[in-house]
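Colleague: dropping the sequence and predicted coords here.
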Amino acid sequence: MKTLHVITGLGIGGAEQQLRLLLRHLPARSDVVALTNPGPVAGQLRDDGVQVTHLGMRGNRDLRAVPKLARIIARGNYDLVHTHLYRACVYGRSAARLAGVPAIATEHSLGRHHIEGRPLSRGNRALYLLTERLGHGTVAVSETVAMRLRKWGVPDRRIHVVPNGIDAAQFRYCEDRRRQTRARLAIAPDTFVVGAVGRLVPGKRFELLLRAMAETPGAHLLLVGDGPERQSLERLALELGITDRVHLPGACGLDGRVLNIPGLLAAMDVFVSTSREEAFGLAVVEALAAGLPVLHTACPALEDLPAEHTTGAVRVSSHPTLLARELTRYGRAGTRRIPPPAAVGHYDISHSADRLMHIYDAILRRTSSRS
């Protein structure tokens, strides 16, 4: 089987990293097209032996992208097109229909009121639903996202749930990793470190975490990620007088390569997710795989599972003072690693790849029987 994955861009983000991990486990030959911004993940994919093409799309209304992408699909003799993220789903499904190739989409970032961090509007919802009909189904990364798709009007028969996955062994705690990462960041071995990972965008509400840190004396914050909110978060840290306790390593090192997330998780003592809403909550699952206790405000990956599968994770208030109290309690208890809960094994990437291949096979059987 030969598949083409179409994604909006290949900068640092959960969907982009999930695509790379998935391609390592799918038993199919796969190429990738990025509509815009090849980004650091493009280099990682090429290192894995994946052919990556940059379409050079100039904006949301660059309609030339559709015939250009359709030509790539037709010339590549692909059996299936798989699209990821809103813009790629809209343009990719249209191009696949023109090329006469079946398509499926993964919905990575649909919230109640936002999609990919942007407010939902009637217009983008209508366009999404119109082009959804051009494909052969939509994959939801959680039961929560599947429910949101149904409420939008996507027929249940067209929705498939394939959770995001992780390679748990990659995140297993390592004392040497912790020591080396803290040394690079100039964080003392005995410092209590609060951690967070994600795009620096309004929906992640990292400003709440900064305000909580201002009420948690002595603790340091390791905030991993980049995005449009970086400067405002730096200004807030300055206003709160905590710049000496806040570490913002960005998303890439000096060489432009993606940072070592397992090493950064090893350097933390407790992980916090303050998102207003999530489609899955991949960073939370990775933190649990690293043996970190987790405080979160919204995480469908955990909320969709029985409580006994999510030990070590606690849902908390988003009020800075209440969050600070929780952090102080963890700091006083001393640093400790916890055994990864059952949720980590549940979201093994090999399970996700197997589920997806079954869906691919079913689509190809269905479309071949009609031809």
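Modeller: The structure has been received and is ready for your questions.
Colleague: drop to CA atoms for contacts and neighbour counts, all remaining ones
Modeller: Fine.
Colleague: so where does V81 fall, helix or strand?
Modeller: V81 is located in strand 80-84, with elements delineated by DSSP states H and E.
Colleague: which SSE is immediately downstream of that strand?
Modeller: Following the chain from strand 80-84 toward its C-terminal end, the next helix or strand by DSSP H and E is helix 86-99.
Colleague: excluding residues flanking it in the chain, which one is nearest R71?
Modeller: Among residues not flanking R71 along the chain, A99 sits closest, at 7.2 Å (CA to CA, 6 or more residues apart in numbering).
Colleague: on that earlier part again, who's in contact with the strand holding V81?
Modeller: The set of residues external to strand 80-84 that reach it, using CA atoms under 8 Å, 6 or more residues apart in numbering, is 2-8, 15, 73, 89, 92-93, 96, 101-108, 360, 364.
Colleague: ok, the residue lying closest to G263 once chain neighbours are set aside to R329 distance?
Modeller: Nearest residue to G263 in three dimensions, chain neighbours excluded: R177, at 5.4 Å (CA to CA, 6+ apart). Distance of R177 to R329, given as CA to CA, to the nearest Å: 25 Å.
Colleague: those two: which has the busier surroundings?
Modeller: Counted by other CA atoms under 10 Å, R177 and R329 do not tie: R177 has more neighbours, with 17 against 12.
Colleague: before we move on, back to that, quick check: ChimeraX command selecting the buried ones in the contacts of strand 80-84.
Modeller: Only the buried members of these enter the following ChimeraX selection, criterion being 16 or more other CA atoms under 10 Å:
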select :3,4,5,6,7,8,15,73,89,92,93,96,101,102,103,104,105,106,107,108,360,364
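Colleague: what about versus this one:
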Amino acid sequence: MPRKTRDEFSYGVSERTAIMFPPFNGTYPEIPAIDMALCDKCGLCTKVSDKIDLSQEPQIVHLKVGAIVVATGFKPYKPEKGEYGYGLPGVITLQELVGMINKYGDVVINGRRPRSIAFIYCVGSRQRRVEGRKANEYCSRYCCIAALDVAVAIKELLKDVKIYHVVRDVRSYGINELLFEEAGRQGQVIIKYDVDEGEPQVTYINGKPIVKVKDVLTEHMELELPVDLVVLVTGMEPSDGTVNIAEKLKISRGTDGFLQEVHPKLRPVETMLSGIFIAGTAQAPRGVGETLASASAAAAKAMSLVLKGYTELEPFVAFVDQDRCRGSGLCVSECPYGAIVIKEYAGSKKAWVNEALCKGCGACVAVCPSGAIQLRGLRNVQIEDMIRAAGGAHD
């Protein structure tokens, strides 16, 4: 009997075996993939196809490259048990709903189609800070658009279904404004709440979820919505891969945990490390259009660097006065680029700077207790002379 696990590509709605074909829509090339963590190598698949070789082992491949594009994606926010009723029957996330539609082409809850659905927005986004609890204070940008898109599709599939959108705000910017207008034409109801008056509450009474909320648009009237299905519109979080690769490549991350560019306008896909570029939702929450734009920019930047064949280094890099260096190692731990190491010099340990990696940030200069490490063209004595000259000019 083949081993099975929850299918992550349908967000756990269905199960899959170790062999997947294709693993998910848009896979290239369109060939089967084997999940070796699930496969028990029973050999049944090799009896129906001579193209499968279960004797293969994972390999570590060393590549010498001229540029790296980091596109590690995101992971959807996972509500805590009880958050907006999550875990109750009939309360699911938007991803789980999409997985259900993609897998079965229908919406079925407890064996029947729902007659009423409530979408609750900003779950895992624009959260307020609470003591002892992590808060995602940013807007995930894509959630409103994704919820409206799914709601419009469901209304076309289930003509008689009643759909409510419980929102703080609706941000369907650009061409996606058409989705908001279409939802209005279909008779979908927008209910706006004020977070200062309390967030929506979801309870479970008589076998049905009930959403309780104060509606700003009806002079703060408290509404109770008995529905068959509650959909939590969850935001984005940095993927585990994003966190791991940021640590390995020494890429800066913002307060939201996503990878940080040098400048949002002037250098939007570049990092502080030359030759390393970021793209898509590894950089920030965004939709498909913005992801494609950043991916194109990162690819163009990488190709311009690789096709050039060489790179120009900054002349203002750190250097070490070996006579003054005491080998404390503080500069090594402080350097964000891994450009400094400790080496043996005539029986004693001294710092050494790899000028190809150094960016001249000066972090090492600030922590050196003996003043042995300096920046070319910006030594401490030069800066002191400039300060004295500037002071003398004002006298």
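Modeller: Received, thanks. Just so you know, these numbers come straight off a predicted model, no measurement behind them.
Colleague: now what about the TM-score between them?
Modeller: Here the TM-score of the superposed chains, computed with TM-score structural alignment, normalised by the length of the first structure as the reference length, equals 0.31; 183 aligned residues with a CA RMSD of 6.5 Å.
Colleague: about what we covered before: quick one: the strand holding V81 of the first structure to helix 86-99, angle?
Modeller: Angle, strand 80-84 of the first structure to helix 86-99, by axes from the mean of the first three to the mean of the last three CA atoms, to 10 degrees: 160 degrees.
Colleague: so K214 of the second structure touches E222, yeah?
Modeller: Yes - assessed by CA atoms under 8 Å, K214 of the second structure is found in contact with E222 at 4.1 Å.
Colleague: higher neighbour count, the two?
Modeller: It is K214, of K214 of the second structure and E222, that has more neighbours when counted by other CA under 10 Å, with 23 against 12.
Colleague: do you know how far that one is from V233 of the second structure?
Modeller: Counting by CA to CA, the gap from K214 of the second structure to V233 of the second structure is 19 Å.
Colleague: same thing with I19 of the second structure?
Modeller: Using CA to CA, one gets 31 Å for the distance from I19 of the second structure to V233 of the second structure.
Colleague: between the two, which one's more packed in?
Modeller: Neighbours around I19 of the second structure and V233, counted as other CA under 10 Å, are more numerous at V233. The numbers are 25 against 17.
Colleague: can you name the residues that contact that one?
Modeller: Neighbour list for V233 of the second structure: 93-94, 119-123, 143-144, 147 [criterion: CA under 8 Å, 6+ apart].
Colleague: out of those residues, what pair is the most spread apart?
Modeller: Using CA to CA, the two most remote members of the contacts of V233 of the second structure are T93 and C144, lying 13.3 Å apart.
Colleague: buried set for the helix or strand in which the residue nearest to G263 of the first structure is found?
Modeller: When secondary structure is defined using DSSP H and E, the element that contains R177 of the first structure is helix 175-185. Of the residues in helix 175-185 of the first structure, those buried by neighbour count under the rule 16+ other CA under 10 Å are 177-179, 181-182.
Colleague: after it, which helix or strand is next?
Modeller: Downstream of helix 175-185 of the first structure (by DSSP H and E), the next one is strand 193-197.
Colleague: now the angle between helix 175-185 and that following strand, please.
Modeller: 90 degrees.
Colleague: let's see which of the contacts of strand 80-84 of the first structure end up in strands.
Modeller: Secondary structure of these is defined by DSSP state E; positions in strands are 2-7, 103-107.
Colleague: looks to me like L248 of the first structure is in a strand.
Modeller: Yes - read with DSSP: H, G, I helix; E, B strand; the rest coil, L248 of the first structure is one of the residues of a strand.
Colleague: tell me if I'm right that it and L233 touch.
Modeller: No - counting by CA under 8 Å, L248 of the first structure sits too far from L233 to count as a contact (9.6 Å).
Colleague: ok, back up a step: so which of T93 and C144 of the second structure has more stuff around it?
Modeller: Neighbours were counted for T93 of the second structure and for C144 using other CA under 10 Å; C144 has more, 26 against 22.
Colleague: was I right about that one contacting F119?
Modeller: No - under the criterion of CA under 8 Å, C144 of the second structure is not in contact with F119, lying 9.9 Å apart.
Colleague: any idea how far the closest residue to Y360 of the first structure other than its chain neighbours is from M357 of the first structure?
Modeller: Spatial nearest neighbour of Y360 of the first structure, chain neighbours left out: L80 (7.7 Å); criterion: CA to CA, 6+ apart. In this structure, L80 of the first structure and M357 of the first structure are separated by 11 Å, where distance is defined by CA to CA.
Colleague: so these two - more neighbours on which side?
Modeller: Counted by other CA under 10 Å, L80 of the first structure and M357 do not tie: L80 has more neighbours, with 23 against 15.
Colleague: list the buried ones in the biggest helix by length in the second structure?
Modeller: Among the elements of type helix in the second structure, defined by DSSP state H, the one spanning the most residues is helix 288-308. The neighbour-count check on helix 288-308 of the second structure (16+ other CA under 10 Å) flags 291, 294-295, 297-299, 301-302, 305 as buried.
Colleague: which is the next helix or strand following that helix?
Modeller: Using DSSP H and E, the helix or strand that follows helix 288-308 of the second structure towards the C-terminus is strand 318-320.
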